[in-house]
Structure formats: C-alpha cells, structure tokens
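> Give me coordinates for this.
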Amino acid sequence: MSTDDRILSYLTDMDGVLVHEDHMVPGADEFLAELRAEEIPFLVLTNNSIRTPRDLQARLRQTGLEIPEHSIWTSALATASFLNEQRPGGTAYVVGESGLTTALHEIGYVLTEVDPDYVVLGETRTYSFEAITTAIRLVERGARFIATNPDPTGPSRDGVLPATGSVAALITRATGRDPYYIGKPNPLMMRSALRRINAHSQTSVMIGDRMDTDVISGMEAGMRTILVTSGISTKMSVEHYPYRPTMVLNSVADLAGRVRTPFAAESTSPH
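As a prediction, the model looks like this:
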C-alpha cells in the first residue's frame, strides 16, 4: 500500500487534538470544515465514558466546534456495542455516569445488582466505597468484569484524578480478576468506530496526541497514524517507543489543504 493513497475517512481523538481543556486547538475548526467540504466521514473519539454524545456536543460547541452527535464515539458506546454483540439483552451492574448507563440502556440492557451478567466499570467523579464493594462482591460471585478504559488518571483544574484504570486495579487486587478493557489502546475501539462509519482501515487515518493509546491502537487496527504534539506526547517522546506513527505534526492545522493526501507531500519519517 502506497502512502500516497487517498484518505477516505478519519478517526481523531478529542482532548489534545481538537480541544485542550475548555479551549479549541487553533486550526481544529478549519480542519473539520475541510473534512466536511471534502465529504470525508470522520468520528471524534474519547476514552472518557462520563458524558453522552449530546453532552460532548454541547461541550465542543462552547469551544467553537460544531460536531454532530453521530460523529462522536465514546468508550461507553464502544463498550455497549461490544456487550450487544457478546450477550444481547443482558444485565449489568454499572459503576459510572450517564454516558455509560445511557449507552447500555439504548442497547436494551437491564441495570441491576442482582446476579448481573457483567460488572461494567466506567469513569465517574463520585466513586463510592459502597458501589466498589458491591462490584467486588459481584465479580467474586461470577459476574464478568468489563472496564471502559484503562486510563489510570484523568485531568482536572486542581491536578490529576483517579480514573477507571486505578479503580479497576483496586477491584482486581480484591478479586484476583482482571477486567477486559474496551477503550484505547484496545484496537477494538478503533474497529468499532470504523464500522460505525462504514470505513476500511487501509484508507483511514487515526489522529491522536498520545503514543501509548491513540497511535498504538490505530496501528494495531491497521490504520496509518498521525501524532500531533498539541497534547501529551512530544516529538522527543516518540523515540521512547518501539513503534512509530506514520507522521508527526504540530497540530491538525498542519493538515490544511491536504486532508485527502496527508502523506503525499513529505517524507513519512516522524523526525
């Protein structure tokens, strides 16, 4: 496959790529406008399972980005898609917020703490000792353990917060059972997103700001990858990993005028 092949679809991370905290990354609006003008399907991805696509749409609108609900794919939606394929019409005990509970309700799942098929752990800002204890007991009794993503911490204005991965580690330590993580870096999230827009990995690109989640999951799903340094990873940090993105850019603004052929105009070396 030539790197000059035209790109037919995009997956892009949200935080660090399109927005940074509550502000738009400069040029993100022009990038999305160009995708629309070229009629290129795209999905905006996030590992955070707290908010529904409608909530995220409103958050993005406040930064100046207009993105429809159907173009937003969360780890909660990917988790619901996975469970619907594995065990349609099942039951789950959920530790999480509306983004996750809504996604599971929409696939017909019943949320219960009485002998559920699954314990599903997602992001929440109000983890309770009681809820975690219930989850531990249900996993011990045989409920299958699913977590929306492995991120150990999340950002806040006051510093890092414990996230899904940290709470999952607590449950694992108590039960001896590891969860199956759905979100990045599991390429399952990439594949479910590609199916959502009827896209093929060979003609799709994953844009992200993290080598350890976005780039590796895109690569393992068979896509070409673009690392932007407007978020977490830097050009220097690329050298610490045994795999490499197809391209490194300062931000999505650098894709202006070449969203169809981003790799044709220059070397694909990330130096």
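> contacts and neighbour counts: CA atoms only from here.
Noted.
> quick check, residue 178 in a helix?
No - Residue 178 is assigned coil when assessed by DSSP: H, G, I helix; E, B strand; the rest coil, not a helix.
> surely it meets residue 170?
No - assessed by Cα atoms under 8 Å, residue 178 is found out of contact with residue 170, at 10.1 Å.
> residue contacts, residue 181?
Listed by Cα atoms under 8 Å, 6 or more residues apart in numbering, the contact set of residue 181 reads 146, 147, 148, 149, 150.
> Could you give the number of residues near the first one?
Put plainly, it is residue 146. Neighbour count of residue 146, defined by other Cα atoms under 10 Å: 21.
> One more, please, to line up against the first structure:
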Amino acid sequence: MTDRGEIECWLTDMDGVLVHENHPLPGASDLLEQWRDQGKPYLVLTNNSIFTPRDLSARLKASGLDVPEDRIWTSALATADFLASQMPGGSAFVIGEAGITTALHEAGFIMTDTAPDYVVVGETRNYSFEAITRAIRLIGAGARFIVTNPDATGPSSEGPLPATGAVAALITKATGKEPYVVGKPNPMMFRSAMNKIGAHSENTGMIGDRMDTDIVAGIEAGLHTILVLTGISDQAEIERYPFRPDEILSGVHELLEKGPIESEL
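All right, here's what the predicted structure looks like:
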C-alpha cells in the first residue's frame, strides 16, 4: 500500500466523487485547486462517451467546478487511443454521439459503413434499430466489435435508461460475438490516462465511488485506491466484494490537507 503522501498524480471519477446531479460535492472545488497549486498532474475520468472533453468541461464549470478540457479523460478518448494503437488510420462504423465520433476522427479514423475494420458502440440517447441491424451485419461479415463502456443502464429523472452495455448485449445475442470493452473496469482506461499525464502506477492514486469499476480497475492497474461514500457505495456494498480499497473516506473533502488538522480540534 502506497502512503498517500507519496502520491504524485491523481485519477478521479467524476459522478459520485466530484459532482452529484450537477451539484459539486463538498471539498471537490478545493481539492482541484489544491492539486493545481501543488502542480500535481491529474485527470477526471468518466465512462460517459456521449460528450467531448470540451462539453464536459463546460458542464462542470456550470456546476461550479473548474476542470480544463485537457484534464478530462473519457471512455471515448480511451477507446480512440486504443484503436489508434491497434490499427493506425483504420476505419469504423460507429453507434454513438460526438464524444466517440470526435475522438475517433482526431485519432485518424475514417467513419464508414462499408467493410469497416471495427464496429464501435458508445453511449447515445438515440439508438437506431437500423444502425443496430447494420452493426450486426458488419460484425457478422468480420468487423471487430468494440464497446466504449459496459454500463447497462444510465440515470434519468424518470428512471434508468438502457445504455451501452444493454445495446452491446443485444448485438452479442444476435452475432454470438463478445465485444472488447475499453472503459472501466478495464484497467486499460487507467493506463491510457496515466500515459497522457506521464504518471506511473507506483505513485498514482485513484478516487472512485464504485467497487465494481473504479476500485477493481484501480487495483488491477496497481494504483493506490480510495473509495468515497458520496456515490452509490455504502458499507453493505463494500462487503459484497472479495477485494478492498486502500482507503475508504466519507468524501473528497477528507483529502484536503487542512482536513485532518480541523478534525483533531
């Protein structure tokens, strides 16, 4: 276990750690400022592949958090980074929105529905039966099947929405082909994030609110893992898993350097 004082770089999840329903969580703004003042490289990670980093930076700013777009790493960026390393200048048929299409374009990929190298499924609120059918046929014809993230549902004000993992399951059922999933809990997303900021696993910390994605991937990537209880996890949820984070905190406010002093007074 790395001592927290030895951590030189940080990765942090976004929803449930820094924000909740577009409201900043206690200590989030101060923690970001602390990292900036200390010159510590950091990235805010999200499995959401709908938005570009610029979009997410603007949304966070509207919530009261100052996170530059170059400090945001999405499953879409991780997917584009992975595919560019596998097949530079390749082609893809994409089901998704600006987050994934922009990332793939910037990585040098061509978007096509004619004999693509890959079928890439990302998050969207406008799934098309026609596009899903086309994806199934292209995979059947030999295109490699890639998914940005495994989340089966997403939140909405009216209840859960089917998300990337649910659509991927439909395609798998129709083709018999399992996708390669790049986003959390695949530790590859953390490794690509660390590459972006020049970090090493021995001195990097990961803050998350989910045992089944943030913490397990952080452990597998060799990071110092911190679970915060401001998201979906509670003690009962933690007990369900055979692994443990290095630290469990009530929230990111406990990572502020003045926090422990105040708590002793």
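> Most neighbours of all the contacts of residue 181 of structure 1, which one?
In terms of neighbours by other Cα under 10 Å, the contacts of residue 181 of structure 1 top out with residue 148 at 31 neighbours.
> Tell me if I'm right that it and residue 119 touch.
No - counting by Cα under 8 Å, residue 148 of structure 1 does not reach residue 119; the two are 10.9 Å apart.
> And stretch 89-107 of structure 2, what's buried?
Neighbour-count burial for stretch 89-107 of structure 2, counted by 16 or more other Cα atoms under 10 Å, picks out 90-104, 107.
> next one: stretch 1-20 of structure 1
Of the residues in stretch 1-20 of structure 1, those buried (16+ other Cα under 10 Å) are 6-19.
> Then stretch 115-128 of structure 1?
By neighbour count on 16+ other Cα under 10 Å, the buried set for stretch 115-128 of structure 1 is 116, 117, 118, 119, 120, 121, 122, 123, 124, 127.
> Just give me the match in structure 2 for the first one.
Translated: residue 116 of structure 1. Using TM-score structural alignment as the criterion, residue 116 of structure 1 maps onto residue 116 of structure 2.
> residue contacts, that match?
90, 91, 92, 93, 138, 143.
> got these as a markdown table, with secondary structure columns?
Formatted as a markdown table, the contacts of residue 116 of structure 2 follow (three-state DSSP):
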| residue | secondary structure |
| --- | --- |
| 90 | coil |
| 91 | strand |
| 92 | strand |
| 93 | strand |
| 138 | helix |
| 143 | coil |
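> Go through the residues you listed and name the one nearest residue 200 of structure 2.
When the contacts of residue 116 of structure 2 are compared for distance to residue 200 of structure 2 (Cα to Cα), residue 90 wins out at 29.2 Å.
> need the contact list for the closest residue to the closest one other than its chain neighbours.
In space, residue 90 of structure 2 comes closest to residue 109 once its chain neighbours are excluded; the distance is 5.2 Å by Cα to Cα, 6 or more residues apart in numbering. Contacts of residue 109 of structure 2 were listed using Cα under 8 Å, 6+ apart, and they are 84, 88, 89, 90, 91, 92.
> And residue 73 of structure 2, by the same measure?
43, 44, 45, 46, 53, 193.
> And for residue 182 of structure 2?
75, 78, 79, 82, 146, 147, 148, 149, 188, 189.
> now residue 16 of structure 1
For residue 16 of structure 1, the contact set (Cα under 8 Å, 6+ apart) comprises 25, 208, 209, 230, 231, 232.
> hang on, the fifth one is in a strand, isn't it?
Put plainly, it is residue 231 of structure 1. No - counting by three-state DSSP, residue 231 of structure 1 is located in no strand; its state is coil.
> Could you check how far it is from residue 104 of structure 1?
In this view, residue 231 of structure 1 and residue 104 of structure 1 are 30 Å apart by Cα to Cα, to the nearest Å.
> again, but for the second one
Here residue 208 of structure 1 is placed at a distance of 27 Å from residue 104 of structure 1 (Cα to Cα).
> again, but for the last one
Relative to residue 104 of structure 1, residue 232 of structure 1 is positioned 31 Å away (criterion: Cα to Cα).
> now residue 44 of structure 1, what's its secondary structure?
Quick answer, by three-state DSSP: residue 44 of structure 1 is strand.
> which ones are touching it?
By Cα under 8 Å, 6+ apart, the neighbours of residue 44 of structure 1 are 11, 12, 13, 14, 71, 72, 73.
> which residues sit against stretch 28-36 of structure 2?
For stretch 28-36 of structure 2, contacts defined as Cα under 8 Å, 6+ apart pick out 17-19, 41-42, 64-67, 252-253, 255-256.
> What residues in structure 2 pair up with the helix or strand where residue 103 of structure 1 lies?
Per DSSP states H and E: residue 103 of structure 1 is located in helix 98-106. Counting by TM-score structural alignment, helix 98-106 of structure 1 falls onto residues 98-106 of structure 2.
> Quick one: average offset of that stretch versus structure 1, please.
Following superposition, stretch 98-106 of structure 2 is found to deviate from structure 1 by 0.3 Å on average (mean Cα distance after the TM-score superposition for structure 1).
> Contacts for that stretch next, please.
Contacting residues not belonging to stretch 98-106 of structure 2 are listed as 49, 50, 51, 52, 53, 76, 77, 80, 94, 110, 111, 122 [Cα under 8 Å, 6+ apart].
> Who wins on neighbours among these?
In terms of neighbour count, residue 76 stands highest of those at 36 neighbours, by other Cα under 10 Å.
> contacting residues for that residue?
Shown in contact with residue 76 of structure 2 (Cα under 8 Å, 6+ apart): 47, 48, 49, 50, 99, 100, 103, 122, 148.
> Then residue 93 of structure 2?
Counting by Cα under 8 Å, 6+ apart, residue 93 of structure 2 makes contact with 111, 112, 113, 116, 118, 119, 120, 135.
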